[in-house]
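here is my input; please provide its structure:
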Amino acid sequence: MLRFGLIIGSTRPRRFAQIPADWLLAAAADRTDFTLDVLDLREADLPFLDESFPPAMLGGAFANPKANAWRARLNHYDGFIATVAEYNHGPTAALKNAFDSAFLEWRRKPVAFVGYGTTGAARAIAQLRSIALGLEMAPVRSEVTIGLEPFIAVQNNEKMLCDYGYLNRACTALFDDLVWWASALKAARKKLRVVA
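Now for the predicted structure:
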């Protein structure tokens, strides 16, 4: 069975990110093809850019023990989903830093994005797709964008994300794409290890 990590990409005290994270976990509970574990950036408490050299120059190693603990956790997963807030047309610094706080552990693994806010975090997701490619990840095409109307309605406790059929369908498509890519890339990674 595949194993995916759900990165909660905001560390704000009153973050909305917990709502889509809980919704994704509930939807994933019905799946038999993967498990979904939470990777909360609050708990990871990653340092910001305190390494003397880029990890590419050190074979992916980090000096900071928190970064190494983060790397060790990531190594167990076949793919990732990140909840994405948009701050000033980009992703949160905490989420970008989480991607920068590992190197080899991301390679040749798929990633999917669930954005929320006035534009569904579309601009932040676009940037994260480019970042993922730089890390040799495979960003999947399907994404969930929780735009202004559901964002406000859910925030005001008038509705829940599961009340929106199109969001549920987008979630299913995201899961299906992530499973396909994770299966293909896992098999390819195994083959490369045998050949190498």
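
make it CA atoms for all contacts and neighbour counts henceforth
Fine.

contact partners for the closest residue to Leu74 other than its chain neighbours?
Closest residue to Leu74 apart from its sequence neighbours, by Cα to Cα, 6 or more residues apart in numbering: Glu105 at 6.0 Å. Counting by Cα atoms under 8 Å, 6 or more residues apart in numbering, Glu105 touches 71, 74-75.

what ranges do the helices span in this structure?
Here the chain has its helices, by DSSP state H, at 18-28, 41-44, 65-74, 93-100, 122-134, 148-155, 165-195.

out of those helices, the one nearest Ser142 is which?
Closest approach to Ser142 among the helices of the chain (Cα to Cα): helix 165-195, 4.9 Å.

the closest one packs against which elements?
Packed against helix 165-195 by the contact rule (3 or more Cα pairs under 8 Å, 6 or more residues apart in numbering; DSSP states H and E) you find strand 2-8, strand 110-116, strand 144-146.

let's compare: structure for the following, please.
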Amino acid sequence: MSTITGEAETTDLTATLPRLEIIVASTRPGRVGRVVADWFTAEAEQHGGFDVHVTDLAELNLPLFDEPHHPALRRYTHQHTLDWSATIDAADAIVFVTPEYNHSFTAPLKNALDYLSQEWRDKPAAFVSYGGLSAGTRAVYALRPVVSMLGMMAINPAVAVPTRAHITPERQFQSDAALEASAKLVLDDLARLAPAFAGLRAAK
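Below is the predicted model:
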């Protein structure tokens, strides 16, 4: 009886937490993006301030934008768009996990962003980038104005992961105190802002 009660209490607690959507931007075979995302997801779950969800764009597999109407109208004609809309609509905060491709972010992420409009608005967004010497930071520079144009608040703290230092040849993630502190800073900011932005959306 006590175990069942404990599970119910845990479920109720999760339901009251802001929903964090972690979006994995890389879709290529052989990527390390999911390894990085899994590490950050574990950090978010340990943080305890969120109901954590993950969308992997490789699994979502959105086609190139194929809706006949402007996303702002929300007159969607395809089930994949309706499903994607519902996922982002439910989110209170967003984290983009992205590599750097030619000083920018991935085409699948741009496509996923362009599918929607109102669903993104008035939500705090953060970034976890990864890569070589730059640790993917130029992808974040390119992503910030897009996120802002969609009405999200792109927070200043970000997590930058140099893959040579933190991904083993066996594709295991090796964290350290600095990365964990960076993740906590991002999560603390999102936890602080998410309820305020939820109130802003509810007031509309």
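
TM between them?
Aligned and superposed, the two chains score 0.89 in TM-score terms (TM-score structural alignment, normalised by the length of structure 1); 187 aligned residues with a Cα RMSD of 1.7 Å.

how much space between Ile7 of structure 1 and Asp30 of structure 1?
Counting by Cα to Cα, to the nearest Å, the gap from Ile7 of structure 1 to Asp30 of structure 1 is 20 Å.

ok, those two, which is more surrounded?
A side-by-side neighbour count of Ile7 of structure 1 and Asp30, using other Cα atoms under 10 Å, places Ile7 first with 21 against 10.

quick revisit: what residue of structure 2 takes the place of the residue nearest to Leu74 of structure 1?
Per TM-score structural alignment, the equivalent position to Glu105 of structure 1 in structure 2 is Glu119.

one more: Ala17 of structure 1?
Counting by TM-score structural alignment, Ala17 of structure 1 lines up with Gly33 in structure 2.

what does Ala121 of structure 1 give?
Using TM-score structural alignment, Ala121 of structure 1 pairs with Gly136 in structure 2.

how about the residue nearest to the spatial centre of structure 1, nearest residue that isn't a chain neighbour?
When structure 1 is reduced to its mean C-alpha position, the nearest residue by Cα atoms, centre = their mean turns out to be Ala82, at 2.3 Å. Nearest residue to Ala82 of structure 1 in three dimensions, chain neighbours excluded: Ile7, at 4.6 Å (Cα to Cα, 6+ apart).

for the one you found, what are its contacts?
Applying Cα under 8 Å, 6+ apart to Ile7 of structure 1 gives the contacts 38-41, 80-83.

mark which of those residues are buried, thanks.
Burial by neighbour count, 16 or more other Cα atoms under 10 Å: within the contacts of Ile7 of structure 1 this picks out 39-41, 80-83.

in TSV: those residues, plus distance to Gly60 of structure 1.
Formatted as TSV, these follow (distance: Cα to Cα, whole Å):
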residue	distance to Gly60 of structure 1
Leu39	20
Asp40	22
Leu41	20
Phe80	19
Ile81	22
Ala82	22
Thr83	25
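
just the ones of these in strands?
Secondary structure assignment by DSSP state E places 39-40, 80-83 of the buried ones among the contacts of Ile7 of structure 1 in strands.
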